[in-house]
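Asks: structural data only, the sequence is not supplied:
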């Protein structure tokens, strides 16, 4: 029988570990190699999260499965099993702009969803959307917003480079 996970918070500096008390309803941001996975703390060392059909211990495979899948399952797991060796932190980042729902409602709703199959889409129904809706009643994902913004900036940058290159070629031809 496991005891609750030591209640720690992974900081940016890996040499520093800051002790925090996890509270039911807290959003847990887990830093995977190339994305963040999100879960919601429900107490006693456990979290509820949205995961691809078969969550492999190797996060690269799980993230590929998630990207290719159009469904995911709501799971309740030990926080330490979900975090593995990755850094994590409590990140209730929208508390100032979106008042959280009552903790009892958040936890009850999360627990009621455990075991359910849910639609999954990287841009509209991912693990961050899932936990944000549980905490705030609004499904949102800053990862998606930032990725779209970066993609837009990237596309605009590429377009500018192409236009600049074409202009230089025309100028060079005229000379």
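Replies: Everything's here; your move. Here the structure is a predicted model, which is why all the values come from computation and not from measurement. Residues are numbered from 1 along each chain as shown.
Asks: from here on, contacts and neighbour counts on C-alpha atoms
Replies: Noted.
Asks: okay, and residue 60 sits in which element?
Replies: Using DSSP states H and E, residue 60 maps to helix 59-68.
Asks: quick one: the helices in the protein?
Replies: 59-68, 79-83, 103-113, 127-136, 142-174 (DSSP state H).
Asks: is it possible to get TSV of the ones you listed that adds mean neighbour count and distance to residue 37?
Replies: Below are those laid out as TSV (neighbours: other CA atoms under 10 Å; distance: least, CA to CA, whole Å):
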stretch	mean neighbour count	distance to residue 37
helix 59-68	16	9
helix 79-83	18	9
helix 103-113	16	16
helix 127-136	24	7
helix 142-174	12	10
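Asks: put together a markdown table for these, with distance to residue 19 on each row.
Replies: Formatted as a markdown table, the helices of the chain follow (distance: least, CA to CA, whole Å):
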| stretch | distance to residue 19 |
| --- | --- |
| helix 59-68 | 26 |
| helix 79-83 | 15 |
| helix 103-113 | 22 |
| helix 127-136 | 23 |
| helix 142-174 | 26 |
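Asks: so which of these is nearest residue 48?
Replies: Taking CA to CA as the criterion, helix 103-113 is the member of the helices of the chain that comes nearest to residue 48, at 6.4 Å.
Asks: take the one below as the second:
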């Protein structure tokens, strides 16, 4: 079932809502997308998001086959802040990657980085940034709470009221 605009145009970014993450593909026309996928994944939960994956493959497949039963939408999310490259260049560059094995890192070089690099000339992944900064924020919060507890004990003369 599709969500959002149902008529993708060549060069559009396609966001696919998987159960635990978003998978990204680039629409190239005639119902096809180009995307980075972890071929070794044995389940949809691991495909293109496997933390242990270090290599992935660039494939051209029908959008309906990549989406399966998941929701999707056209999401050219950076068009307001970045100028998309010319569509012919986006498609030409994307097609050069088909069938190639690429390095893959869920936080630094994932499917979202791949398609935003093609569309805008710079790879960006908001979901990776959220994972990194969200994890860093949680770690910082824990460290601050620990430091406050130590400070409280030190200020109370080493006597805890617990």
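Replies: Yep, it's here. Being a predicted model, the structure only gives us computed values, none of them experimental.
Asks: list the TM-score for the superposed pair.
Replies: The pair, once superposed, lands on a TM-score of 0.88 when counted by TM-score structural alignment, normalised by the length of structure 2; 159 aligned residues with a CA RMSD of 2.0 Å.
Asks: ok, which of the helices of structure 1 comes nearest residue 96 of structure 1?
Replies: Residue 96 of structure 1 lies closest, by CA to CA, to one member of these: helix 127-136, at 10.9 Å.
Asks: mean deviation of that closest one from structure 2?
Replies: On superposition with structure 2, the mean distance recorded for helix 127-136 of structure 1 (mean CA distance after the TM-score superposition for structure 1) is 0.5 Å.
Asks: start and end residues in structure 2 for that helix, please.
Replies: Taking TM-score structural alignment as the measure, structure 2 aligns residues 111-120 with helix 127-136 of structure 1.
Asks: one more: stretch 89-99 of structure 1?
Replies: The aligned range for stretch 89-99 of structure 1 in structure 2 is 73-83, by TM-score structural alignment.
Asks: and the matching stretch, what's buried?
Replies: By 16 or more other CA atoms under 10 Å, the buried positions in stretch 73-83 of structure 2 come out as 73-76.
Asks: could you dump these to JSON lines with distance to residue 138 of structure 2?
Replies: Conversion of the buried residues of stretch 73-83 of structure 2 to JSON lines gives the following (distance: CA to CA, whole Å):
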{"residue": "73", "distance to residue 138 of structure 2": "31"}
{"residue": "74", "distance to residue 138 of structure 2": "32"}
{"residue": "75", "distance to residue 138 of structure 2": "29"}
{"residue": "76", "distance to residue 138 of structure 2": "30"}
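Asks: which ones among those are found in strands?
Replies: 73-74 (DSSP state E).
Asks: and of the buried residues of stretch 73-83 of structure 2, the nearest to residue 14 of structure 2?
Replies: residue 74 (4.7 Å).
Asks: picking that back up, residue 32 of structure 1: which of the helices of structure 1 is closest?
Replies: helix 59-68 (7.1 Å).
Asks: contacts for the closest one?
Replies: Applying CA atoms under 8 Å, 6 or more residues apart in numbering, the set of residues contacting helix 59-68 of structure 1 from outside is 32-33, 51-56, 72, 120-122.
Asks: selecting buried members of the residues you listed in ChimeraX, what would you type?
Replies: The following ChimeraX line selects those of these that are buried, judged by 16+ other CA under 10 Å:
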select :32,51,52,53,55,72,120,121,122
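Asks: mind picking the two most distant members of the buried residues of stretch 73-83 of structure 2?
Replies: 73 and 76 (9.5 Å).
Asks: what residues do the two have in common as contacts?
Replies: residue 14.
Asks: please identify the buried residues of stretch 34-45 of structure 1?
Replies: For stretch 34-45 of structure 1, using 16+ other CA under 10 Å, the buried residues are 37-43, 45.
Asks: and the furthest pair within those residues?
Replies: Pairwise distances across the buried residues of stretch 34-45 of structure 1 (CA to CA) peak at 18.5 Å, for the pair 37 and 43.
Asks: which among the helices of structure 1 is found nearest to residue 24 of structure 1?
Replies: Of the helices of structure 1, the one closest to residue 24 of structure 1 (CA to CA) turns out to be helix 103-113, at 6.7 Å.
Asks: which other residues reach the closest one?
Replies: Residues from elsewhere that reach helix 103-113 of structure 1 (CA under 8 Å, 6+ apart): 24-25, 42, 48, 74, 76, 134-135.
Asks: report the spatially closest residue to residue 8 of structure 2, excluding sequence-adjacent ones.
Replies: Distances taken as CA to CA, 6 or more residues apart in numbering put residue 74 closest to residue 8 of structure 2, at 6.3 Å, once the chain neighbours are dropped.
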